[in-house]
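Visitor: here's a sequence, model it:
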Amino acid sequence: MKRILAIAIIAIMGFTMVGTTYADTDKKDIESSEIMKFSLEEAIDYALEHNRDMKIQDINIEKADLGYDEARYGIGKTNDAIDKYGSGVVDAITEKLKDLGVTKRSAQLGVDIAKWNKDIKTNQIKYDVEKAYYDLQQIKNQYDIAKEGLELARTIYNQSKVMFDVGTISEQQLLASEVSLAQAESGLEEARKYYELQRMSFNNALGLDLTTDIELTSQLTYEPHDYIKVEEGVKEALEKNAGLKVVKENYELSKLSLEATKVKYTPNTFRYKEKELAIQEAAKSLDTVKIGVEMGVRSAYLSLETAEKQIKTYQKASDKAKKSYDISQLRYKVGEGTLNDVTKARIDYMNAKKELNNKIHAYNLALLDYRYSKGLGKNVIG
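Guide: The predicted structure follows:
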């Protein structure tokens, strides 16, 4: 009995210390006047405005434009030389590449890649911020659930004190309720720690100082998506994906390059085989990227459908756990249930809410992945 009392006293002392820390931190939050508030759209706009990568992409576009101008100038000089001195002044392959438009198309591809990369970088920033926003909302919800769990544990403890005073429970049961309260307080502090870590990650995604206090004004909710025709999504992705556009053009250019090589080399030469090999490698790359794009769409869709079904299941589980807790809490209050029963019901209820929150988070991320899988892409080319 003495050992049990000693353990309970230590737990109560821990609760008192943790409780003080929690109260002080809450006071700091309330007194802070430097809180930056963001809706999802505002967070994305802020990140785009303060990200140096956007300026880098603008410079890359300017550089590619200059390269294109230089290529056109080179083509003009080649034409002038041929007109003045005849075709013999220029290598036959070089002239053929010019005639087939390979030189100009290669330069244009460089410009296109630079422009696509800017759009892709924009996609990447938007995606990263939106994911960071959802991640922070999820952790904030977990923190709020831990707060609710603490309040429920405190309610049970207060009931236990009244019941102890009137002699319906023992001192050992009262101490057990204090330990349960201390455990709920500890869980809240752990949830706060994870929230602070996730907040710093969010700040980094936006380009904010890590210590900046922020508040999210949009909510993490489940909203049913529009009806999806996955085959149309695949088709849209194959038409829009920038990486696929690049490998397609490289494949076409490699075939034209072989045509140019034929004016000087025969099929039994090393140079000819080199170009032939380049075509096969380009074709393989094209097939690989096509499959990758299609897989991206289909896998995102499957994740989305799975997450949506799980939300419905876990919503029912959460509702059921809430009813079980209410019943066990009432039974304990009137002396028909045990402290173990109500404590277990409380923990089960909080866990069910956490799992539902996790499934809603997974659903929103899957929907985010599906949206981006159909577009230009979010991985910079080259």
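Visitor: please make it C-alpha for all contacts and neighbour counts, starting now.
Guide: Noted.
Visitor: contacting residues for the residue most central in space within the chain?
Guide: Nearest to the mean C-alpha position of the chain, by Cα atoms, centre = their mean, lies residue 131 at 3.3 Å. Contact partners of residue 131, counting by Cα atoms under 8 Å, 6 or more residues apart in numbering, are 365, 368.
Visitor: look up how far residue 209 lies from it.
Guide: 19 Å (Cα to Cα, to the nearest Å).
Visitor: what kind of secondary structure is residue 212 in?
Guide: At residue 212 the chain is in coil, as set by DSSP: H, G, I helix; E, B strand; the rest coil.
Visitor: number of nearby residues for it?
Guide: Neighbours of residue 212 under the rule other Cα atoms under 10 Å: 12.
Visitor: from what I can see it touches residue 203, true?
Guide: Yes. Shown here, residue 212 and residue 203 form a contact pair, counting by Cα atoms under 8 Å, at 7.3 Å.
Visitor: which of the helices or strands spans residue 152?
Guide: helix 102-165 (DSSP states H and E).
Visitor: so after that helix, what's the next helix or strand?
Guide: Taking DSSP H and E, what comes next after helix 102-165 is helix 171-206.
Visitor: what residues sit buried inside that next one?
Guide: Neighbour-count burial for helix 171-206 flags 173-189, 191-192, 195-196, 198-206 (criterion: 16 or more other Cα atoms under 10 Å).
Visitor: how far off centre is it?
Guide: When C-alpha coordinates are averaged (Cα atoms, centre = their mean, to the nearest Å), helix 171-206 and its chain have centres 25 Å apart.
Visitor: now stretch 5-19
Guide: Taking Cα atoms, centre = their mean, the mean C-alpha location of stretch 5-19 is offset from the chain mean by 40 Å.
Visitor: which positions in that stretch come out as buried?
Guide: Counting neighbours by 16+ other Cα under 10 Å, one finds that the buried residues in stretch 5-19 are 8, 11-12, 14-15, 18-19.
Visitor: identify the farthest-apart pair in those residues.
Guide: Between any two of the buried residues of stretch 5-19, the greatest separation by Cα to Cα is 16.1 Å, found for 8 and 19.
Visitor: all helices for the stretch 201-350 of the chain, in order.
Guide: Assigned by DSSP state H, counting those that start in this stretch, the helices in the stretch 201-350 of the chain fall at 230-240, 242-261, 270-333, 339-373.
Visitor: could you also give me the structure for this second sequence? I'd like to compare it with the first:
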Amino acid sequence: MMQRVRCLMVFSLSATINLSATQVLVAQEISKGAQFSTKSTSNQTTQETAQTSESSLNPDPNPLQLPTKPDEIRLQATQAITLQEAIALAERNNRDLQVAALTLKRSQAALRQSQASLYPTLAGDTELGYERNSRDRLDDLKYLAEDASPTGTLSGRVEISYDLFTFGRRPARIQAAQAQVRLDQFEVDRVQRQIRQDVTNVYYDLQQADEQARIAQSSVTNIQRILSDAQALEQGGLGTKLDISRAQVQLGNAEQELIEAQTQQEVTRRQLVQLLSLSETADVSAADPVQVAGDWALSLEESIVLAYRNRVELQQQLAQRTIAQQNRRAALADRLPEISLFGNYQFLNEFNEPFGTLGGYATGARLRWNFFDGGAARAAADQQSANQAIAETRFAQTRNQVRFQVEQGFKSLRANARSIQTATAALTQARESLDTVRFQFQQGVGTQLDVITAQSDLVRAEVNRLRAILNYNRALASLQRAVSNSPANPISQPSYP
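Guide: Take a look at the predicted model:
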């Protein structure tokens, strides 16, 4: 009987082991299949999520849409976006950029209009009418003793004409229109680069507001710990009510600073939404951590030369100069003759006559010469000469501004780089000092005033390092803008961890 029980136990144990092993193998196969399925659908899920997120941020396609119900402007859940996503949204939705693009389309249409003068024009007109004036009726009654019926006529003309010689007026207007197109293209580029810098600066402002809110919250938490320690020491006979009162005052001040920091955080979020021209219900936050954005590998002189070569503001002044030159050329051409060729065909049919439809034609050349215009052409040319001088003066002014912007950004970048190192060392020392005085206070050796002072020093050190990093990033974005380099594509890779 005992041997039978032992055999049953051994058999049961072996069956359990085999079953467990089988379950493990099946579980491994299921896990492998799930992993494969997850890998195959992860990219699709990520793309769908990104598309859904972007669709909820995009504004209404109707620019004249005006919400009338509170539900239409109630904010949805806050979405965290990166700096690159913010720049992409601004380039797609920003109203100023859209206006610049529409202005470019308008100038392109104007260019096509001016280029149409290179081709001949074909026009025609037709007239159908009935005429019976009083003189004809009187003659009929006087000489024919009868009142004839009205005369019906059908007439028309088709004419082709071409301006053969305009003495520079036509090419000047075409070249002025081409320069205007270039000018508006430069304006689109300028607005796009400026929007990138504006979005970058506001994004850094939001990062600073987020971090200041975090620092304020951390300060409240630390002072609450100081208050708890003071209360515990007072209960143990090692502290005083003055320590508790001082900690309560510090806690109230810290909570007030937290409220102000959170309010600034909310305002900066709305400022970013407005700059990105997002949906009425969109609310965003910064997803990127605060860190050094990169380094600048060029010298000051190389940066200035690069800015002179890339800045579209300088090219815009040259385009303005070209427009003035061509407009002056066209104005002076108004005093010169204009020769055109023409050819037409006419037909006439009087319904009361038996001759039917009669046709005729005419060809020839026309000469048009405005001998005297009271000095209008010369005055128009003088205006364009002044516009040319203005463009040249503004070119020199813009060149000086570009150099100053590069120098300002370069020096600010170097100064903030040194500030980061100093602030980082000060922050490390402030943390160590706070830990030391807090331990001494808990042991009854130090004073509460030492702890509060160390806590204030820590908050100041954190804020200083935060400002140093973000000011460095702002200076880098400003320098990149000064040389017309996109903030989304820095010249050099970050050299900081």
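Visitor: please state their TM-score.
Guide: Here the superposed chains carry a TM-score of 0.77, computed using TM-score structural alignment, normalised by the length of the first structure; 333 aligned residues with a Cα RMSD of 3.1 Å.
Visitor: nearest to residue 3 of the first structure, of the helices of the stretch 201-350 of the first structure?
Guide: Counting by Cα to Cα, residue 3 of the first structure lies closest to helix 339-373 out of the helices of the stretch 201-350 of the first structure; the figure is 20.0 Å.
Visitor: and residue 341 of the first structure, what pairs with it in the second structure?
Guide: Aligned by TM-score structural alignment, residue 341 of the first structure pairs with residue 450 of the second structure.
Visitor: just residue 294 of the first structure next, same as before
Guide: Under the alignment by TM-score structural alignment, residue 294 of the first structure pairs with residue 403 in the second structure.
Visitor: doesn't residue 302 make contact with that match?
Guide: No. The criterion here is Cα under 8 Å, and residue 403 of the second structure misses it with residue 302 at 11.3 Å.
Visitor: and those two? Which one has more around it.
Guide: More crowded of residue 403 of the second structure and residue 302, by other Cα under 10 Å: residue 403, with 20 against 11.
Visitor: residues touching that one, list them.
Guide: Residue 403 of the second structure touches 304, 307, counting by Cα under 8 Å, 6+ apart.
Visitor: quick one: it and residue 482 of the second structure, what's the gap?
Guide: Between residue 403 of the second structure and residue 482 of the second structure the distance is 8 Å, computed by Cα to Cα.
Visitor: can you list residues touching both of the two?
Guide: Counting by Cα under 8 Å, 6+ apart, the shared contacts of residue 403 of the second structure and residue 482 are residue 307.
Visitor: now the equivalent of residue 352 of the first structure over in the second structure. Nearest residue, chain neighbours left out?
Guide: Using TM-score structural alignment, the partner of residue 352 of the first structure in the second structure is residue 461. Spatial nearest neighbour of residue 461 of the second structure, excluding adjacent residues (Cα to Cα, 6 or more residues apart in numbering): residue 427 at 5.0 Å.
Visitor: next one: the strand or helix carrying residue 96 of the first structure to chain centre, how far?
Guide: Here residue 96 of the first structure, judged by DSSP H and E, is contained in helix 92-99. The chain centre lies 47 Å from the centre of helix 92-99 of the first structure; the measure is Cα atoms, centre = their mean.
Visitor: sorry, back to before: what's the match for the residue nearest to residue 461 of the second structure in the first structure?
Guide: So residue 427 of the second structure corresponds to residue 318, using TM-score structural alignment.
Visitor: in the first structure, what residues pair with stretch 215-229 of the second structure?
Guide: The alignment of stretch 215-229 of the second structure onto the first structure (TM-score structural alignment) spans residues 145-159.
Visitor: what is the burial count for the closest residue to residue 424 of the second structure other than its chain neighbours?
Guide: Spatially, and ignoring its direct neighbours in sequence, residue 424 of the second structure is nearest to residue 465 (6.1 Å; Cα to Cα, 6+ apart). By other Cα under 10 Å, the residues close to residue 465 of the second structure number 21.
Visitor: quick one: contacts for residue 465 of the second structure?
Guide: By Cα under 8 Å, 6+ apart, the contact list for residue 465 of the second structure reads 419-420, 423-424, 427.
Visitor: roughly how far does it sit from residue 331 of the second structure?
Guide: According to Cα to Cα, residue 465 of the second structure stands 62 Å off from residue 331 of the second structure.
Visitor: cool, residue 362 of the second structure as well?
Guide: From residue 362 of the second structure across to residue 331 of the second structure, the span is 32 Å (Cα to Cα).
Visitor: which one of these two has more residues nearby?
Guide: Taking neighbours as other Cα under 10 Å, residue 362 of the second structure and residue 331 compare with residue 331 leading, 24 against 10.
Visitor: residue 222 of the first structure -> the second structure?
Guide: Here residue 222 of the first structure is matched to residue 292 in the second structure, going by TM-score structural alignment.
Visitor: not counting residues beside it along the chain, what's closest to its match?
Guide: Excluding the flanking residues, the one nearest residue 292 of the second structure by Cα to Cα, 6+ apart is residue 469, at 5.9 Å.
Visitor: near the one you found, how many other residues are there?
Guide: Neighbour number of residue 469 of the second structure under other Cα under 10 Å is 24.
Visitor: could you do the one 5 residues further on as well?
Guide: The burial metric for residue 474 of the second structure, expressed as a neighbour count using other Cα under 10 Å, is 24.
Visitor: from residue 152 of the first structure, how far out is the counterpart of it in the first structure?
Guide: Residue 474 of the second structure maps onto residue 365 in the first structure, with residues paired by TM-score structural alignment. Relative to residue 152 of the first structure, residue 365 of the first structure is positioned 31 Å away (criterion: Cα to Cα).
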